[in-house]
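> Sequence unavailable; structure follows:
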């Protein structure tokens, strides 16, 4: 019995021997039975496709199986960057969707170091598993040392990342929201004031000419 991957006609296993260099593929057979099972460890998105079980009879017998690999998605809803004042609380929320089964684990990393269990540093991780899994990271009394890259890494999914900036002083320019709107409002206000000033000056000029002559002098 052989297993063949259809999209490239690659022979994966022959009998109990793995015929491919990709050792994720194995053929399982229990002596005395007619069942031959293809096992794929650590499945990936590109493993999706049709797999053919071939029996070396004459004529050859075969049976096709379609494998769909669903890739879960992880998103940190706070975005790509977060600015927070020193002494505040860091709250990060990771949402994992499109997972057939809840992830076995959800690990949080700070600059490459796993921090799920560092409760002595004011770090708390709470994960609610389900069709949509939500994992929340909370850090009390944020310090400048808490700045850096944070990753949410569920099993069976790519990681989601965010850069956190803990500020000791004033907010950076990137945090001054509405600056463009304020400038636009100021320009509009100046134009209105200019028109009002011109109208008052023009009216005053006409009144002055009338008072001096007693009649209106229309311009020629």
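Alright, I've got the coordinates. All figures in this text were calculated on a predicted structure; none of them were measured in a lab. Residues are numbered from 1 along each chain as shown.

> only C-alpha atoms for contact and neighbour calcs from this point on.
Will do.

> Could you pull out the helices in this protein for me?
179-213 (DSSP state H).

> Contacts only, for the residue sitting nearest the centre point of the chain.
Among the residues of the chain, residue 75 comes closest to the average C-alpha position under CA atoms, centre = their mean, at 3.5 Å. Contact analysis of residue 75 by CA atoms under 8 Å, 6 or more residues apart in numbering lists 94, 95, 96, 160, 161.

> ok, the fourth one touching residue 153?
In this case it means residue 160. Yes. Contact status for residue 160 versus residue 153: in contact at 6.7 Å, counting by CA atoms under 8 Å.

> Overlap in contacts, those two.
With CA under 8 Å, 6+ apart as the test, residue 160 and residue 153 both reach residue 74.

> ok, back up a step: just the contacts of residue 75 now: which is nearest residue 64?
For the contacts of residue 75, the residue nearest residue 64 by CA to CA is residue 96; the value is 31.9 Å.

> Put this next to the first one:
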């Protein structure tokens, strides 16, 4: 099997995000194992290349040297819910599928991309929001517990 070195993509954070309607969607894609920084990192929503002019409020910042791309969608609505995918321009791998008797070697292009499912919700589910983390709520719980313990044992 012959091949060429390729980039692999990774979207930072959870594979599924819940965003409050009206908030911004912030996604960061990193091209890892890249032999060279990719020229572009493409973003897709539900398998379609994101068109910046259709909706407006969509910004992409790609840093070639750090091999990262940030997708920001301002003022998200439920219509922005979907499967978001990033794919570096030099991702994919040529692999040998099979050898034919005539010596021709057919190849297939297999893109290596990363995806995240985004749900834009109207209700207030604070624990599910992108900006909330379990670590911060856990530390708040411990702080409250310690404060209560001091008050209870300090009174006696």
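Now that the structure is in, tell me what you want to look at. Owing to the predicted nature of the structure, the values given are computational and were not obtained by experimental measurement.

> Mind checking the TM-score on these two?
TM-score for the superposed pair, counting by TM-score structural alignment, normalised by the length of the second structure: 0.64. Supporting figures: 131 aligned residues with a CA RMSD of 2.9 Å.

> if I line the two up, what does the residue nearest to the centre of the first structure land on in the second structure?
Under the alignment (TM-score structural alignment), residue 75 of the first structure pairs with residue 10 in the second structure.

> next one: residue 13 of the first structure
So, by TM-score structural alignment, residue 13 of the first structure is left unmatched.

> Now do the contacts for the aligned residue in the first structure for residue 69 of the second structure.
Correspondence of residue 69 of the second structure to the first structure, assessed by TM-score structural alignment: residue 135. Residue 135 of the first structure sits next to 93, 94, 95, 106, 125, 126, 127, 128 when contact means CA under 8 Å, 6+ apart.

> can you map out the strands along the second structure?
Using DSSP state E, the strands of the second structure run over residues 8-11, 16-20, 25-32, 41-45, 48-49, 58-63, 68-73, 82-88, 93-96, 107-110, 114-121.

> Not counting the shortest one itself, show me its contacts.
Residues from elsewhere that reach strand 48-49 of the second structure, judged by CA under 8 Å, 6+ apart: 42, 43.

> That strand vs the first structure - mean distance after superposition?
Mean deviation of strand 48-49 of the second structure from its aligned counterpart in the first structure after superposition (mean CA distance after the TM-score superposition for the first structure): 2.0 Å.

> Identify the residue nearest residue 141 of the first structure in space, chain neighbours excluded?
residue 87 (4.2 Å; CA to CA, 6 or more residues apart in numbering).

> Which position in the second structure pairs with the one you found?
Under TM-score structural alignment, residue 87 of the first structure pairs with residue 22 in the second structure.

> before we move on, back to that, residues in contact with the residue nearest to residue 141 of the first structure?
Contacts of residue 87 of the first structure by CA under 8 Å, 6+ apart are 140, 141, 142, 143.

> Surely residue 124 of the second structure is in contact with residue 21?
No. At 9.4 Å, residue 124 of the second structure does not count as touching residue 21 under the criterion of CA under 8 Å.

> Mind checking which of these two has more residues around it?
residue 21 (20 against 11; other CA atoms under 10 Å).

> so how far is residue 121 of the second structure from that one?
According to CA to CA, to the nearest Å, residue 21 of the second structure and residue 121 of the second structure sit 5 Å apart.

> quick one: common contacting residues for the two?
Common neighbours of residue 21 of the second structure and residue 121 (CA under 8 Å, 6+ apart) are 77, 78.

> ok, back up a step: of the contacts of residue 87 of the first structure, just the buried ones, PyMOL syntax please.
Buried subset of these, written as a PyMOL selection, criterion 16 or more other CA atoms under 10 Å:
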select buried, resi 142+143
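
> Please list which of the contacts of residue 87 of the first structure are preserved in the second structure.
On the basis of both residues aligned by TM-score structural alignment, their matches' CA atoms under 8 Å, what survives of those in the second structure is 140, 141, 142, 143.

> Which pair in the contacts of residue 75 of the first structure has the greatest spatial separation?
Farthest apart among these by CA to CA are 96 and 161. That separation is 12.9 Å.
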